[in-house]
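Engineer: Structure of the sequence below:
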Amino acid sequence: MEKVNLCWLRRDLRLNDQAALYHALRAGEPVVPVFVFDTQILDDLEDKKDRRVTFIYEVLEALQRQLEGYGASLDVFYGTPEAAFRYWTGKYEVAAVYTNHDYEPYAKSRDALIAGQLKVKGIAFHTYKDQVVFDKGEVLKDNGEPYTVFTPYSRKWHDTLTFFYLKPYPCEKYMRGFYQQAPIQFPALKEMGFLAGEKHFPSHYLQENVIAHYDQTRDFPALEGTSRLGVHLRFGTVSIRAVMQQAMQLNSTFAKELIWREFYQMILEYFPHVVGHAFKREYDKIQWRNNEVEFERWCNGETGYPIVDAGMRELNATGYMHNRVRMITASFLTKHLLIDWRWGEAYFAAKLLDYDLAANNGGWQWAAGSGCDAAPYFRVFNPTLQTQKFDKDFKYIRKWVPEFEGFGYVKPIVVHEEARKRALEAYGKALRS
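Structural biologist: Predicted coordinates:
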């Protein structure tokens, strides 16, 4: 049996400028790209038409077509990662496994388990940086501590950057290094208990005309003013190095948003307690109201605040919500309704096509005031003023809440000024205790 290297694809679903694949192809043995439909993740998904599963499936089919052009095939397994590697190490004579770092708590424990499983068989497990420009230890304070405030982190990020960090991995030079075999059939979505969901996904191409004006258009939800690359960055169908290069040439505001993404990954790495707890521990003392009826109304887009309702309906219908509106809806849940940010975080996690643990957690903690933002907790977005600033002609609202001007529209769930006062009192009490 011929020895092979496995390249385990996860958050890096592409064949170009991909760190682990580059190193695997250069290592000498023929390379088999592999993917696990992980039941430990899939079994937790309640929606059997989950758009993310459909998205991944479509991307894998496209990769398979590319690989067939090189006489190669993906090998896709449905089950646990441990079972997958038992199967693959029985099927192939595996010299080594190559993959890219994943920073989420489940992923880290999974990788440690697989590395141990392979070590028993004498198989090396190599991992590389790929989904961020800088990862652990590369952007630190002068005293070696991690940053906890974005602006100084961003300055150091820029100071550290050289072309070396954005240089692409030229995988295409080594594509003859794939293991030659006939196409291997994937497990069908139906076999995994899923049905094909919506198939209208945003393009993975960076629209330069949009990004050139990003700083002027990004806050207006009725405009096509954002990149819509979130899902592609999440699953690695684009290279962060390529996107960052373009961003830095086109629009510094867009580049800054990509640096926020890295900042939140770094926070998750150094402060893992943010999963389930406030970054600022004292915010865990807040007495949330957690009214389940009000939470349901927020989820369904029935709060009586049109901009909030539009955002939630857009999310429920499409798996996407405009970034400005994400802030408004999150602020409304945590401050106006005094509902625990973790409830909202979990709802977004279930619904967002571009869901990413670090960014979602960072965004929710920012809205709740419990995160690493330097601003004090008494920032409470006024939905009416936000509408006047960012959707004054009601184009976005009319699209998602067509009844908002009629008698049939629900009455506001709270009065803004009263809710704001209640929130400030609850926060103040918790932080004084």
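
Engineer: drop to CA atoms for contacts and neighbour counts, all remaining ones
Structural biologist: OK.

Engineer: all helices for the stretch 101-250 of the chain, in order.
Structural biologist: Along the stretch 101-250 of the chain, counting by DSSP state H, counting those that start in this stretch, helices occupy 105-120, 150-160, 163-166, 208-211, 214-217, 230-235, 240-250.

Engineer: who does the longest one touch, helix- and strand-wise?
Structural biologist: So the one you mean is helix 105-120. helix 81-91, strand 124-128 (3 or more CA pairs under 8 Å, 6 or more residues apart in numbering; DSSP states H and E).

Engineer: do the same with the last one
Structural biologist: The helices and strands touching helix 240-250, judged by 3+ CA pairs under 8 Å, 6+ apart, are helix 163-166, helix 208-211, helix 252-270.

Engineer: which parts of the helix or strand just after the last one are buried?
Structural biologist: What that stands for is helix 252-270. Next along the chain after helix 252-270, taking DSSP states H and E as the criterion, comes helix 292-300. If you call a residue buried by 16 or more other CA atoms under 10 Å, then helix 292-300 has these buried ones: E294, F295, W298, C299, N300.

Engineer: Would you do the same for the sequence below? I want to compare the two.
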Amino acid sequence: MTAPQIVWLRRDLRLADQRAFHTAAQAGLVIPVYVLDDETPKHRKMGGASRWWLHHSLAALARDLEARGSRLILRRGRCDEVLAGLARETGASAVHALGHVEPWWRNAERAVATALPEGVAFERHDGLYLMPPGSVTSGQGGQYRLFTPFYRALSLHMPPPVPLPAPELAAPAQWPASERLEDWELLPTRPDWAGGFRKAWTCGEEAARAQLADFARRVAAYDEARNLPSIDGSSRLSPHLHFGEISPAQVWHELAKQGGAGSASFLRELVWRDYAATILRQFPDYPERPYKPEFEQFPWRDPLTDSQAAEDLAAWQRGRTGYPIVDAGMRQLWNTGWMHNRVRMIAASFLIKHLLIDWRHGERWFWDTLMDADYGNNGVNWQWSAGCGADANMFGRIMAPLTQSEKFEAAPYIRRWVPELSGIDQPYIHDPESYGMRPPAYPPKLVGHREGRERALAAWARVRGNEGDSG
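Structural biologist: Predicted coordinates for the structure are as follows:
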């Protein structure tokens, strides 16, 4: 009798182009398992928005497996203990998994490999990224730290392998026990703040393929439309990619068929996922610590000790800054678990530079509220905005919210997400306070643009001066 093969699932919740499933199906009977691990030390717990998506993605995968005569086994606990116990219980000969780059998952993979009973193999497969993290190297064999040379080097290896079809899965004669998804309480109840999520998203592999097909029809306009928050110019694939409901190779091949500048522009953006994974592999604490050490001495306003900074942080989180483009983005995030990419940059710049609040407070808020909260991407993006990353925007380049809002035609976007401004015409809606308007129920600015900019540049000058003194 063929020994069962366990497929350990994490951020790879699909059947097609999933090498762990494909290899396990070739080897024998397949037992798909998801372990909810909130116990492993130093494991950063998923944020609330991600847990909502996880619930619905697991439910969709369970339905897909049942339609194929298989099942999804759910267990809770430490991954090494759960998988070792399950291997003994089922007589499995191997555990298959797609390799992850987050530091806690790399540690967990080593722990699982060590904990498995003698004779049970741990097989790590690629598939989360276009290329295995760490495999794209310079001519001297070194790892890249800047995006553009990394992109050029990775492009030499494209296209990625042709995506694999979903395999046939042979079921074991007897299934191990599974916990009930509902008992994990991943969904909010009191209060139920996910109403906007349900309106905005459908989770699962089938929904991911449908979203890709929809974007493929629109990708020709992507290069021009992607920075305009008021139109449907984004792919909206990021949560599906994050949870592995679709593979980057599937996205690449579908969009490369379309050709043109829009497709090329999006595929370049897709490579940022690989770049972030490469950076995280080199610097596992990247989302927690500035890459440029001089930023450890930056004179941030600390919300933990400064009550006004704490109030400003809360106002930013709730979209009550007095800057319409920032507030629209933060309210879109709170209501849908997603924010337009251009507005993410504007909102991040505002927190860091206008409010002079440490980027790590923003990183943590995005981690809790974004559906696509990815440890590597989130850290790379926030360090880019703060000017302290390996490949970063200069701190002294400060986005002016009014200029950004006007340039990228954000008026309809503001009207949608900041309804108290919906009756204001252009150009006033972009910055009503500067035109002497005081809309009812809309807050005044936390800080004026000139004041915030000058304060940020003064703080940056102090850091640069200290750097020179120490040298």
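
Engineer: Which one of the helices of the stretch 101-250 of structure 1 lies nearest to K199 of structure 1?
Structural biologist: helix 230-235 (13.1 Å; CA to CA).

Engineer: hmm, who's touching the closest one?
Structural biologist: For helix 230-235 of structure 1, the surrounding residues in contact (CA atoms under 8 Å, 6 or more residues apart in numbering) are 10-13, 56, 131, 204, 238-240, 353-356.

Engineer: leaving aside the residues next to it on the chain, what's closest to the most centrally placed residue in structure 1?
Structural biologist: In structure 1, the centroid-proximal residue (CA atoms, centre = their mean) is D356; its distance is 2.2 Å. Excluding the flanking residues, the one nearest D356 of structure 1 by CA to CA, 6 or more residues apart in numbering is R234, at 6.4 Å.

Engineer: what do we get in structure 2 for that neighbour?
Structural biologist: Aligning on TM-score structural alignment places R234 of structure 1 opposite H242 in structure 2.

Engineer: Equivalent analysis for Y92 of structure 1, please.
Structural biologist: Per TM-score structural alignment, Y92 of structure 1 is aligned with T90.

Engineer: what about S331 of structure 1, how many neighbours?
Structural biologist: Neighbourhood size, S331 of structure 1 [other CA atoms under 10 Å]: 27.

Engineer: out of everything not next to it in sequence, what's closest to it?
Structural biologist: A367 is the one closest to S331 of structure 1 (CA to CA, 6+ apart), at 5.1 Å.

Engineer: ok, now A400 of structure 2?
Structural biologist: H449 (7.1 Å).

Engineer: quick one on the thing from earlier: can I get the contacts of helix 230-235 of structure 1 in a markdown table with distance to P187 of structure 1?
Structural biologist: Shown next, in a markdown table, are the contacts of helix 230-235 of structure 1 (distance: CA to CA, whole Å):
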| residue | distance to P187 of structure 1 |
| --- | --- |
| R10 | 17 |
| R11 | 20 |
| D12 | 20 |
| L13 | 18 |
| I56 | 13 |
| Q131 | 27 |
| H204 | 25 |
| V238 | 25 |
| S239 | 27 |
| I240 | 30 |
| L353 | 22 |
| D354 | 24 |
| Y355 | 24 |
| D356 | 25 |
